[in-house]
Structures are given as C-alpha cells and as structure tokens.
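A.B. asks: After the sequence you'll find the predicted model.
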Amino acid sequence: MNKKRTQISLLLLIALTTVGQLKAQSLKKVIDKAFENAQQQSLLMAKKYENQPRRLPRSFEGGKDTSSDSRWWCSGFFPGTLWYLYENGKNQDVLKYAKLYTDRVEREKYTTDNHDVGFMLYCSFGNGLRLTGEERYKEVLLTGAKSLATRFDANVGLIRSWDHNTDIWQYPVIIDNLMNLELMLWAANYSKDEKFKKIAVSHADKTMIHHFRPDFSSYHVVSYDKKTGLPHKKQTHQGAADDSAWSRGQSWGLYGYTYLYRETKDKRYLEQAKNIANFLINHPQMPKDFIPYWDYNAPQIPNTTRDASAATVMASALIELSDFVDADLKKKYMKVVDTQIRTLASDEYTAKLGENGDFILKHSTGAFPFKSEVDAPLTYADYYYLEALTRLKKRL
C-alpha cells in the first residue's frame, strides 16, 4: 500500500513539475517573441534617425513622429533600449546603432540645469559600459555624476529637480528624481568618493519622509523652503490632483527603493519598496491585467487611458524586488509580473512591424493634464519593458 502511494505521489510530482515546466516554456516563448518583435521594430527606428544628427526618438502622436535632441529628459532611453536588445541578441547592427545613439547623448555629462542626468546617461552609457567595458564610458558617467551633484543643497538635503516656476516652488523635488540616484551610487563605487553616496542616501531618506503618505502612495512634487529645509508645498504636476496617486510616479518610487536596497542593503529601503508594492498590487483601481490607469484616482476610471510605461517600470522593479523577499511574496510579485508581461506582449499593447512610429509598445500616457503624449508610445515604456524582459529571462 505504501509502495503504491509512493508511486502515485511520484506521478503527481512529475505531473506538477511538467505543468510548471510547460508554463515556464510558454512564458519563455512570449519573451523570445517579444525580443524578436522589439529588435525588428527598433532597427526600423534606428535607421529612420540614422542620418539626422543629434536626433533621438520621443513619441508618435497624431500619425506623426516626434523627436528631440539630447536635451530632452528621455534622450538616454532609446540608446538603452538598443543595449538591452544587443544583450539578448548579440546582433551587430544593433550594437552599431547602440554606440551611435549613445554618443548622441554624451554632451549631457555637462548638464547642471536639471536632474535628469541619470536618466540620460545611466540608461545609455551605463548599459554600454556594463555590456562592453568601454573605458571611455566611465569618464562620461563620472563627469555626469559630478554635474548632477551640483544640484544638491546640503541645507535642504536633496537634489533639486527643476529651476522653472519659481513663483510657485522654491526648491522643487519630484518623485522621478529617485531614479537618478543610481548614477550617484555607481560614481561612489567607481571613484571611491563617498560624497556621491552621501548625496544619494540623503535624498532617498528625505524623500521617504516627506514624499510619501501613510498608505505609501506618493506626491509628485514636494517643494522645500530653502531656509528651513522643510516642505512648504506638496502637489502634483502630471497627476489628477494634489492628493492623487499618479501612476508612473508610484512606479518610480517602487523602482527607486528597490535598487537603493540592492546597492546599500539598508532594510528601511526594502520595507519601503515592499509597502509601495503592496499599495500598487492591492489598489482597488488597479485593473486585473495590472496595466494601471494614468492616475489611480483619475475621476474618469474606467473610461480613461492606461499608462503602459507605469506598468513596465513596475514590472521591472517587482522582478528585482522578488529576489529580496520571502517565498510567498516572491510568488505574489511574479504572478503580477507574469500577467503584465503577457498583456504587454499581446497584440493589444505590442505594435505591428512598421506601425506605431516604430515604437514597441502602445498605450502609454506622458502628461494627461497637459494633453501631451496621451495614449501614445513612449521611449521609456519601451526601455523598461526590455529591462523587465531581460530580468525575467534570466530568472526562467
């Protein structure tokens, strides 16, 4: 009898293992197809702008391409997209274009008038350095980190985001700025200059105190009094209302505290990331496919636009965060990611070859209140999508 039960148990185990393997293989096929589509589409994009010096793709609205020079905060994302494609396909044409478009962003290493240097340089030169070891890229990144450090005020304890609207904000800091601290932490490790880490930690700590509400949603903009170093205004710039949860901003927070834990091993950052994840996953206005509306409190829900970019940033962060939590949370996070990736890889969100302005994903939202890039493709949606696919592929 015991022998028979053992045989049945073994058969059941084999069956369950097979089901698990089939599911993993199925997701692998989804990922492989997604990379194939992304490479074809991105090569079309690269060729389109190849002979337009300094131009980089931005979006596609009203049937027309929109592009920018390196000054636009998104300039590093298309080069970064190409680097992820090269990492996963080793296509030499992709490598050629990754280097070409990365070089178009180099002048931003001297940028001191905004906080987006991390987005611009770490997504482009950072990935290029990681994959090729190109020595020249180190100088670009370190110079960029030094430029970004000039925007840190020790009295306030944060890196200033914007210099405009001085009649409203004294010292504005946006939640997006968390994403630029990764460049500072790289610079600290590379140069052995602790100044960079101190700036990053100070910014992360003060953001955790003043940007987040009790439910772990965050404001978009917090402006600080330059004399006291304390907030004098908390609001949104791209969300539905000052007290709403602008979806991409929530994803920035999740992503930021996840990598901050990876780099510092400070458990406060891990707990912050877990709490933000809990807020997002269990939000009553989160759709079943986990592709958020542009704001979790948008008054038009469900008759309003989604933001695929918020989903891609969230997915990439959850994949990494799953490495730092217990088995139950890991399973919960990866189930969400599985749903997100399958949805984004479907025809509903993935563009057909040659369509969508040669961007990979559809249905992102840039700045809804300003009617800018609404239900449109965005370079950072594509970038974090490929980062999520890369991270997920390594875990299968």
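C.D. replies: Received the coordinates, thanks.
A.B. asks: switch to C-alpha atoms for all contacts and neighbour counts from now on
C.D. replies: OK.
A.B. asks: count of neighbours near residue 233?
C.D. replies: 17 (other CA atoms under 10 Å).
A.B. asks: I meant to write residue 330 there.
C.D. replies: Neighbour count for residue 330, taken as other CA under 10 Å: 17.
A.B. asks: surely it meets residue 336?
C.D. replies: No - here residue 330 does not reach residue 336: they are 10.0 Å apart, not a contact under CA atoms under 8 Å.
A.B. asks: Enumerate every residue touching residue 243.
C.D. replies: By CA atoms under 8 Å, 6 or more residues apart in numbering, residue 243 lies in contact with 219, 235-236.
A.B. asks: so which of these would you say is closest to residue 145?
C.D. replies: residue 219 (25.7 Å; CA to CA).
A.B. asks: can you tell me which residues contact that closest one?
C.D. replies: By CA under 8 Å, 6+ apart, the neighbours of residue 219 are 175, 211-213, 234-236, 242-246, 249.
A.B. asks: Taking these, please make a ChimeraX selection of just the buried ones.
C.D. replies: This is the ChimeraX syntax for the buried subset of the contacts of residue 219, where burial follows 16 or more other CA atoms under 10 Å:
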select :175,211,212,234,235,236,242,243,244,245,246,249
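A.B. asks: Residue 112: which of the contacts of residue 219 is nearest?
C.D. replies: residue 175 (18.7 Å).
A.B. asks: Give me the subset of the contacts of residue 219 lying in helices.
C.D. replies: The helices, defined by DSSP state H, take in residue 249 from these.
A.B. asks: Take the contacts of residue 219 and lay them out in JSON lines including distance to residue 299.
C.D. replies: Listed next are those as JSON lines, based on distance: CA to CA, whole Å:
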{"residue": "175", "distance to residue 299": "22"}
{"residue": "211", "distance to residue 299": "22"}
{"residue": "212", "distance to residue 299": "21"}
{"residue": "213", "distance to residue 299": "20"}
{"residue": "234", "distance to residue 299": "20"}
{"residue": "235", "distance to residue 299": "17"}
{"residue": "236", "distance to residue 299": "15"}
{"residue": "242", "distance to residue 299": "13"}
{"residue": "243", "distance to residue 299": "13"}
{"residue": "244", "distance to residue 299": "10"}
{"residue": "245", "distance to residue 299": "12"}
{"residue": "246", "distance to residue 299": "12"}
{"residue": "249", "distance to residue 299": "18"}
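A.B. asks: okay, now the one to match up with it:
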Amino acid sequence: MDKLLLMMNLIIKKGIMLCSFALMLQSCGSNKFLTDKHFAYLEAQSSRTLKAIPDYGDTVIPRNVNKGSGKWHYVGYQDWTSGFWPGELWYLYEATGNQKWKTEADKFSRLLTPLSQMPAIDHDLGFMVYNSFGNGYRLTGNPDYKEILLRSADTLATLFNPKVGTILSWPRPVPNMEWPQHNTIMDNMINLELLFWASKNGGSQKLYDMAVSHAEVTMKNQFRPDYTSYHVVIYDKETGKKIKAVTHQGYADNSMWARGQSWAIYGYTMCYRETKNPEFLDFAQKVTDVYLNKLPADLIPFWDFNDPDIPNAPRDASAAAVTASALLELSTFVPDKSKAKEYRQKAEKMLAELSSDGYLSKNTNSAFLLHSTGHKPNNSEVDASIIYADYYYIEALLRLKKLKEGQTILSVLK
C-alpha cells in the first residue's frame, strides 16, 4: 500500500509539472488560455530588449538574434523589417493597457515617418508603415498617424504597373529577376492591407482597385496546380506577359517555401475580409489545406517543405506564427462549421507548440521565439530569433484572446 501511495504521489507531481509555464495556452484539464501569464512573459522579454537597445544612432530597431549570439542585430527605418518592433509594442499596449508600451510604440513608430516623405524603396511599406502606424491609429486615432498612412499608401501605389496588374516588389536589380522587368513576390500580398485601409479612410478608390487587381493576378500566375506557391513571378513590364516563376528564398523553384505559403494564407484571408469576394475565401482555403496537409506532427513547418534534409532541416517558427494568426481569422469566415473548427484547433495547437520550451526564447535571448529561418539559400538568419516571428506570434495570441472573449479579430481590447 505504501508503494502504491508513493507511485500515485509521483504521478500527481509529474502531472502538475506538465502543466507548467511551458504550456501557457492550455491549463490541466480545462483548455484555458492563460493570458495573464503569457503576456507577462512577453512584457518581460520586451522590457529586456528595450534596455539593450542603443540610445543613439540610426540603427536602433531590433531585427534578429542569430543562433549562438544572444544579442539583437539592429537596423534602420529603411530595412523591410522596421515596422515589426513598433508593431509588437503597440500589441503589448493593446494587451496590457500599460502606458509604457504606448510611449515606446509611438517613439519607434515615428522613426519610420520619412518613409511617407520619400519615393518608394520597395513594396514593404505595408509591413513597415501599416504594422507600426496602422496599429497605432487603430488603438489611438491619432490624426498624425492617419496622415502618414495615407501618404504611404499613395507612395506604395506608385509601384503599381497597370500593364501587369500588380505592384512591383523590388524596384532594383536582384539576382535572377530579369531586371528591369517587373517582379512580384508573394510577401507583397500582406502589403495590400495598407491600400485597402487607405481606400476606406480618405484615400482614392484606385487604391482598392489596385489591391484587388494584384490579388487576382497573383492568384492566376503565382501558384501551381496543387495550390503551392512560387515566391516570385517575373512579368514583361510592357506587355504584362508572365516570363517565369521562381522561388528565390526557398529550396528550389518547384518547392513549397514555408513562409511564402504562409504569406498566401494570410494575404487571401485578409483580401476576403476587405472585399467579401467568395473567390478569395475559396482560394484562401485551398492554399491553407495544402499547407496543413504537409505539416509535420507538431505543426511547425520545416523552412521548405521539400528540403531533402528533412527531418534534419531547420524549422521556421515565423511561418507557423503567420499561419496561426491567419487561421484564427479564416476560421471566422468559413461557412463549413467543421472546417472552421479544424482551422481554429490547428491554430491553437500551433500556438501551444510555439509556447513550449522548445520554441520560447526565455533566457537564451530577449526575443519571444527561437527557431525561425529567414533566407537559408543565403545562409542568412538560419535557426534564429527574428522580429517578424515575434510580431505575428503576439498578434495571434491577441486574436485568440479576443475570440475566446467573444470579440472580433479586429476589435480593440478593452
């Protein structure tokens, strides 16, 4: 009997340990989202990052922590990732109501103001300006932010080529892009949100039309018959004819680069929200289903689904975070209740895995997450902590919190 009691006590203790901070999204037996503990972790990590940021110079925006480093690499406002850090700070303000985060979010957002006062450097104005000033305007209604957003949308629109029907992604020579022909990358789907927003907030109807055209032309030309995506399509800038499709940051031109597919999932979900075009909703599900069907058991993708080194290939937590956030929104649109439930459950499982000891940065560095892959063919940011992984991670957590509280994805937490 004594031995039996001892064994039972050990089992109970082990069960309690398994319900530790590492499984923040799920408490023992109740599937309760532990928001307070979770956002306390995010606040603590971001506070550590704030303390480490240099208080001088032009490169003070965190971008990545390379494996084995422990220290952030900083960039200036013209880097394509510059909007994610201020966006993360705005999300922290929304999650906590702490004025500290509002003050810091405003400070780092305003570093990006020159982007609205200069010619377009590339398509990433959406990532840069909408994630920073866009979140700021949503939470504060600051008219200064609105003016910057509208000017930036007009700047982004200058890259639209009506002969092709899409926005030029890289207005400069990039290897294998046939410059000066017209290139369009899958990431650009996310930047359409800035155009949609502007068209509803004082901007021209043409901005809406450009965004719709871009999504439609991309849907027609940038996917294989099985709905996996190419990273880039090159078009003849004069005729609009498709020249070729390549996968610049993936394993091969015929492979499915994980983050590229996640951009497609997120982008077409957002396009349906903004247009209510059923074709976009149907397409969002098609690009989602092929991604989900190819995932490993833990739902965190390898950086490219076709890398022959799998299962020893690097993972990409950033793709998982982007997809989890998109799935939460997509689950609110899908009319098939069983499919909507599947998308919601998959998103929660992705977030649970990202919130495990295997992916949380904790004391390794002050980012939120480990194990993202930026540009493996260039051996850049491989198995690193990357700011956009953190951004979409906190976005997904906020979206889940809102849904659990009966709010909409785009509502402001009270």
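C.D. replies: Okay, I see it. Computed from a predicted structure; not experimentally measured.
A.B. asks: returning to what we had before: including distance to residue 270 of the first structure, could the contacts of residue 243 of the first structure go into JSON lines?
C.D. replies: What follows is the contacts of residue 243 of the first structure, written out as JSON lines (distance: CA to CA, whole Å):
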{"residue": "219", "distance to residue 270 of the first structure": "20"}
{"residue": "235", "distance to residue 270 of the first structure": "26"}
{"residue": "236", "distance to residue 270 of the first structure": "25"}
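A.B. asks: Buried residues of stretch 141-152 of the first structure, list them for me.
C.D. replies: Neighbour-count burial for stretch 141-152 of the first structure flags 141-149, 151-152 (criterion: 16+ other CA under 10 Å).
A.B. asks: so where is it in the second structure?
C.D. replies: Matched against the second structure by TM-score structural alignment, stretch 141-152 of the first structure falls on residues 149-160.
A.B. asks: Identify all contacting residues around that stretch.
C.D. replies: Applying CA under 8 Å, 6+ apart, the contact partners of stretch 149-160 of the second structure are 115-120, 122-123, 125, 129-130, 133-134, 166-169, 194-195, 198, 202-203, 207, 210.
A.B. asks: Separate out the buried members of those.
C.D. replies: Neighbour-count burial (16+ other CA under 10 Å) applied to the contacts of stretch 149-160 of the second structure gives 115-116, 120, 122-123, 125, 129-130, 133-134, 166-169, 194-195, 198, 203, 207, 210.
A.B. asks: Restricted to strands, list those residues.
C.D. replies: 166-167 (DSSP state E).
A.B. asks: Just the ones in strands from the contacts of residue 243 of the first structure, please.
C.D. replies: Within the contacts of residue 243 of the first structure, residues falling in strands by DSSP E are residue 235.
A.B. asks: Counting neighbours, what do you get for residue 56 of the second structure?
C.D. replies: Residue 56 of the second structure is flanked by 7 other residues according to other CA under 10 Å.
A.B. asks: go on, residue 186 of the first structure?
C.D. replies: Residue 186 of the first structure: 19 surrounding residues under other CA under 10 Å.
A.B. asks: Please apply the same query to residue 289 of the second structure.
C.D. replies: If we define neighbours as other CA under 10 Å, then residue 289 of the second structure has 15 of them.
A.B. asks: The one 3 residues further on now?
C.D. replies: Counted by other CA under 10 Å, the residues lying close to residue 292 of the second structure total 15.
A.B. asks: same check, this time on residue 303 of the first structure
C.D. replies: 9.
A.B. asks: What residue in the second structure is paired with it?
C.D. replies: That one, residue 303 of the first structure, aligns with residue 312 by TM-score structural alignment.
A.B. asks: now do residue 322 of the first structure
C.D. replies: Match for residue 322 of the first structure (TM-score structural alignment): residue 331.
A.B. asks: what residues are up against the closest residue in space to that match that isn't next to it in sequence?
C.D. replies: Closest residue to residue 331 of the second structure apart from its sequence neighbours, by CA to CA, 6 or more residues apart in numbering: residue 340 at 4.4 Å. With contact set as CA under 8 Å, 6+ apart, residue 340 of the second structure has these partners: 330-334.
A.B. asks: hmm, back to that, now do the match of residue 322 of the first structure against residue 399 of the second structure, distance only.
C.D. replies: According to CA to CA, to the nearest Å, residue 331 of the second structure stands 11 Å off from residue 399 of the second structure.
A.B. asks: Just name whatever secondary elements the top helix by length along the first structure is in contact with.
C.D. replies: Criterion DSSP H: the longest helix present in the first structure is helix 2-49. Counting contacts by 3 or more CA pairs under 8 Å, 6 or more residues apart in numbering; DSSP states H and E, helix 2-49 of the first structure is packed against strand 56-61, helix 77-89, helix 92-103, helix 327-344, helix 379-395.
A.B. asks: tell me the angle of that helix relative to helix 379-395?
C.D. replies: 150 degrees (axes from the mean of the first three to the mean of the last three CA atoms, to 10 degrees).
A.B. asks: Report the distance from helix 2-49 of the first structure to the chain centre.
C.D. replies: Relative to the chain's own centre, helix 2-49 of the first structure is displaced by 24 Å; criterion: CA atoms, centre = their mean, to the nearest Å.
A.B. asks: and it with helix 327-344, angle?
C.D. replies: Using the same axes, to 10 degrees: helix 2-49 of the first structure against helix 327-344 is 50 degrees.
A.B. asks: I'd like to know how far the equivalent of residue 252 of the second structure over in the first structure sits from residue 235 of the first structure.
C.D. replies: Using TM-score structural alignment, the partner of residue 252 of the second structure in the first structure is residue 241. Distance, residue 241 of the first structure to residue 235 of the first structure, using CA to CA: 7 Å.
A.B. asks: Doesn't residue 375 of the first structure belong to a helix?
C.D. replies: No - under the criterion used here (DSSP: H, G, I helix; E, B strand; the rest coil), residue 375 of the first structure is strand, not part of a helix.
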